[in-house]
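> sequence first, then the predicted structure, then my questions.
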Amino acid sequence: MNGRAAALGAGTVLNALATGVGSAFAIDAETRATVELTPGGDVTGEIDGAPDADTRLIERCVSLVTERYGDGEGGRVRTESDVPMASGLKSSSAAANATVLATLDALGVPVADASDADEASDANDAGRAADDGETAGITREDACRLGVRAARETGVAVTGAFDDASASMLGGVTVTDNAEDALLSREAVEWDALVWTPPERAFSADADASRCELVAPMARLVAELALDGRYGEAMTVNGLAFSAALGYPTDPAVEAMPHADGVSLSGTGPSVVAVGERSDLARVRERWDERPGQTWLTTTRNDGARTL
């Protein structure tokens, strides 16, 4: 009963902390999970390269899946990642999604795409094997909701981060209502992206939510822009508002604005992500390379998470 899966990191269009509505886009950086199930017992987790890291999220993801689709199996889960932890690039959402899919893979539970949503959702609601003896299936959207639930239960994310999780799981750019775990829109995009990640780390659960709520009027404007497909403008307004709310400098964004289609603080920081033409982003990179930390060019992804 072994399974493997990979899920994507993501950048921010709209931080959901102010209003509960959020938006994110998948980038070409993966987190991979390997799950080995045993007939019973506890679930233990390991994060490659971080022996002291908190593994409660990935352990809870395994337990939620086996409780619903298996017989409460225990076992072991291990993740490894190209997404830096606590950097605002949705490492937790990627780890949760990869773990959920790997556990479903270990149990032999089929995962359907959105086109098969009605059939799979009926099986998911039943939460048991179909009458013909086959294992009940689940959509990728509902699979990602299991990871969101685990994030809430373990205190990893204030809002549950359905915006981040949906982009990581489904690919493309998504807009969500995190209070309802509702997907408001999803669109495939072909963007180049430049990421700057400073040396410091910031955990989403530690963000000052009350400070973020002060910029709710700007967040509502960003949501309107995103739902209208004006993602670059939405990113830039979001980045300025939430950098101010969370105490991050706006200099990196200002440096990028003449050359990028959009630039934003990603999540609750500290990473900053710009999107646009690769040649223009290379000019931004020259400025960002002068700062401490790491810069890297990547692209968006529309395929989302997958089993391996």
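All right, it came through fine. Residues are numbered from 1 along each chain as shown.

> switch to C-alpha atoms for all contacts and neighbour counts from now on
OK.

> now do the helices in this structure.
Listed in chain order, the helices found in the chain under DSSP state H are 56-69, 91-107, 117-126, 140-154, 162-170, 209-213, 216-227, 231-246, 251-256, 278-288.

> nearest to G45, out of those helices?
Each of the helices of the chain has some distance to G45 by CA to CA; the shortest is helix 56-69, at 5.7 Å.

> and the contacts of the closest one?
The contact list for helix 56-69, computed with CA atoms under 8 Å, 6 or more residues apart in numbering, reads 43-45, 72-74, 77, 92, 95-96, 99-100, 103-104, 107, 109, 127-128, 136, 146-147, 150-151, 154, 156.

> make JSON lines out of the helices of the chain and add distance to A6 and mean neighbour count.
Output for the helices of the chain, formatted as JSON lines (distance: least, CA to CA, whole Å; neighbours: other CA atoms under 10 Å):
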{"stretch": "helix 56-69", "distance to A6": "13", "mean neighbour count": "23"}
{"stretch": "helix 91-107", "distance to A6": "5", "mean neighbour count": "30"}
{"stretch": "helix 117-126", "distance to A6": "21", "mean neighbour count": "16"}
{"stretch": "helix 140-154", "distance to A6": "13", "mean neighbour count": "23"}
{"stretch": "helix 162-170", "distance to A6": "9", "mean neighbour count": "35"}
{"stretch": "helix 209-213", "distance to A6": "30", "mean neighbour count": "17"}
{"stretch": "helix 216-227", "distance to A6": "27", "mean neighbour count": "20"}
{"stretch": "helix 231-246", "distance to A6": "26", "mean neighbour count": "23"}
{"stretch": "helix 251-256", "distance to A6": "30", "mean neighbour count": "18"}
{"stretch": "helix 278-288", "distance to A6": "26", "mean neighbour count": "17"}
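
> now those helices in JSON lines, with distance to T31?
Putting the helices of the chain into JSON lines (distance: least, CA to CA, whole Å) gives the following:
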{"stretch": "helix 56-69", "distance to T31": "12"}
{"stretch": "helix 91-107", "distance to T31": "6"}
{"stretch": "helix 117-126", "distance to T31": "25"}
{"stretch": "helix 140-154", "distance to T31": "14"}
{"stretch": "helix 162-170", "distance to T31": "10"}
{"stretch": "helix 209-213", "distance to T31": "27"}
{"stretch": "helix 216-227", "distance to T31": "26"}
{"stretch": "helix 231-246", "distance to T31": "24"}
{"stretch": "helix 251-256", "distance to T31": "27"}
{"stretch": "helix 278-288", "distance to T31": "24"}
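
> putting a second one here so we can go through both:
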Amino acid sequence: MVEGVGVAYGAITVVNAIPAFKGAAIGVDLKVVARVKLVEKEIVEGRSRVRGKNVHYDTSLLEGVLRVLKKRIGLETGLIVEIESEIPACGGLKTSSAVANAVIAGISDALDLGLPPLKVAEMSAEANLISGVSITGAFDDACASLLGGLCITDNGEKKLVKRVEVPSFKTIILAPSFTVKKSHLKIERLKLMKTFFEKIWNIALSGDWREALFLNGILCSLALGYDTSLALEAITRGAVTAGLSGTGPAIAIVGDVVEWARKLNFKGEVVETCLRG
């Protein structure tokens, strides 16, 4: 048995990659630590603590990681993983990308492989795709999770088109007490808006990630049936930008509106963090 440790971080959406397979995300300072054990017995086990609470862990993503590493490096072992996550479990905050990143980095540590971050992100995206956790593989999320800053990607090509450092703005995550399964969302509505999302992606590419995040959040919320009032109010309160992250239900608010957020009558968790530039 060999052991290793891997670390990755959460991220927030700037451009949803589902419509055009082109996405953008920014890292946030919410850590995931994966303690990995590679064992001879062909088993896959995962235990997870999220923000201090034990939660049930579905091992399908871990199985996807093993399939990818078997194909890429010929890995033939069982896997036992203990995950400690600061990322709220509501959805939209790139938990699956962060976990896959941390596990692959942990395996790299255990075997002294020295995998570079972009290679880890590429494998993470493949694992997310083949395990059915992500529609696009979420290469943008995987890059932002590992590299921080604004990562703009072509997910179809698994290409990091551009990475830009961003200020370490205070960031509020509104994490509802409920989760929403992708299968219950009208994802086809997003796909019908491909041309709009391509334009938003180009806005992010040109440097205005604040505008891109806001426009993306409005379009995604309207398409998927989420309320936009909190994001809009955050802007009026002085936020730099705000919007739905991923396919929700989490809302990301960038800017120093902490006092306003603390006073919200919000059914869920108000998480205070910052961008990881």
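That came through fine. None of these values were measured; they are calculated from a predicted model.

> ok, back up a step: which one of the helices of the first structure lies nearest to V35 of the first structure?
Ranking the helices of the first structure by their distance to V35 of the first structure (criterion: CA to CA) puts helix 91-107 first, at 5.9 Å.

> tell me which other helices or strands that closest one touches.
In terms of contact count using 3 or more CA pairs under 8 Å, 6 or more residues apart in numbering; DSSP states H and E, helix 91-107 of the first structure is assigned the packing partners strand 2-14, strand 21-38, helix 56-69, strand 74-81, helix 140-154, helix 162-170, strand 306-307.

> average offset between that helix and the second structure?
After superposition onto the second structure, helix 91-107 of the first structure sits on average 0.5 Å from its aligned residues (mean CA distance after the TM-score superposition for the first structure).

> which residues in the second structure does that helix align to?
Under TM-score structural alignment, the counterpart of helix 91-107 of the first structure in the second structure spans residues 95-111.

> any idea which of the helices of the first structure gets closest to A202 of the first structure?
Among these, helix 231-246 comes nearest to A202 of the first structure, with 10.7 Å by CA to CA.

> helices and strands around the closest one, which ones?
strand 2-14, helix 209-213, helix 216-227, helix 251-256, strand 262-265.

> the last one vs the second structure - mean distance after superposition?
So the one you mean is strand 262-265 of the first structure. Comparing strand 262-265 of the first structure with its match in the second structure after superposition yields a mean distance of 0.8 Å (mean CA distance after the TM-score superposition for the first structure).

> so what touches that strand?
With contacts defined as CA under 8 Å, 6+ apart, strand 262-265 of the first structure is touched by 12-13, 231-240, 242-243, 253, 256-257, 271-276.

> give me that answer again for 7 Å
For strand 262-265 of the first structure, the external contacting residues (CA atoms under 7 Å, 6 or more residues apart in numbering) are 12, 232-233, 235-236, 238-239, 243, 253, 256-257, 271-276.

> look up how far V68 of the second structure lies from the spatially most central residue of the second structure.
Of all residues in the second structure, the one closest to the mean position by CA atoms, centre = their mean is K94, 1.7 Å from it. K94 of the second structure sits 19 Å away from V68 of the second structure, taking CA to CA, to the nearest Å as the criterion.

> which residue in the first structure lines up with V180 of the second structure?
For V180 of the second structure, the residue aligned by TM-score structural alignment is A202.

> mind listing what the nearest residue to that match once chain neighbours are set aside touches?
Spatial nearest neighbour of A202 of the first structure, excluding adjacent residues (CA to CA, 6 or more residues apart in numbering): A86 at 5.1 Å. The contact partners of A86 of the first structure, taken as CA under 7 Å, 6+ apart, are R201, A202, F203.

> and L150 of the second structure, how many neighbours does it have?
A count of nearby residues for L150 of the second structure, using other CA atoms under 10 Å, gives 30.

> now swap in the one 10 residues further on and tell me
Around L160 of the second structure sit 18 other residues, with neighbours defined as other CA under 10 Å.

> now swap in V161 of the second structure and tell me
Residue crowding around V161 of the second structure was assessed by other CA under 10 Å; the count is 16.

> for it, give me its contacts.
Contacts here follow CA under 7 Å, 6+ apart; on that basis V161 of the second structure touches I152, T153, D154.

> please report how far the aligned partner of the first one in the first structure lies from E255 of the first structure.
Right, I152 of the second structure. Using TM-score structural alignment, the partner of I152 of the second structure in the first structure is V175. Separation of V175 of the first structure from E255 of the first structure (CA to CA): 27 Å.

> check E187 of the first structure too.
When distance is defined by CA to CA, E187 of the first structure is 28 Å away from E255 of the first structure.

> T300 of the first structure too?
Between T300 of the first structure and E255 of the first structure the computed distance is 22 Å (CA to CA).

> with M235 of the first structure instead?
When CA to CA is the yardstick, M235 of the first structure and E255 of the first structure sit 15 Å from each other.

> equivalent analysis for T299 of the first structure, please.
In this structure, T299 of the first structure lies at 20 Å from E255 of the first structure, with CA to CA as the measure.

> related to what we said a few turns ago, go through the contacts of V161 of the second structure and name the one nearest K119 of the second structure.
For the contacts of V161 of the second structure, the minimum distance to K119 of the second structure (CA to CA) is 14.2 Å, reached by T153.

> is it true that that closest one touches A138?
No: assessed by CA atoms under 7 Å, T153 of the second structure is found out of contact with A138, at 9.3 Å.

> who has more neighbours, these two?
The residue with more neighbours, out of T153 of the second structure and A138, is A138; 34 against 28, by other CA under 10 Å.

> got a list of what the residue mapped onto the more buried one from the first structure touches?
When the first structure is aligned by TM-score structural alignment, A138 of the second structure is paired with A161. The neighbours of A161 of the first structure, taking CA under 7 Å, 6+ apart as the test, are V148, N178.

> again, only using 8 Å
For A161 of the first structure, the contacting residues are A16, S93, V148, A151, N178, taking CA under 8 Å, 6+ apart as the criterion.

> many thanks, have a good one.
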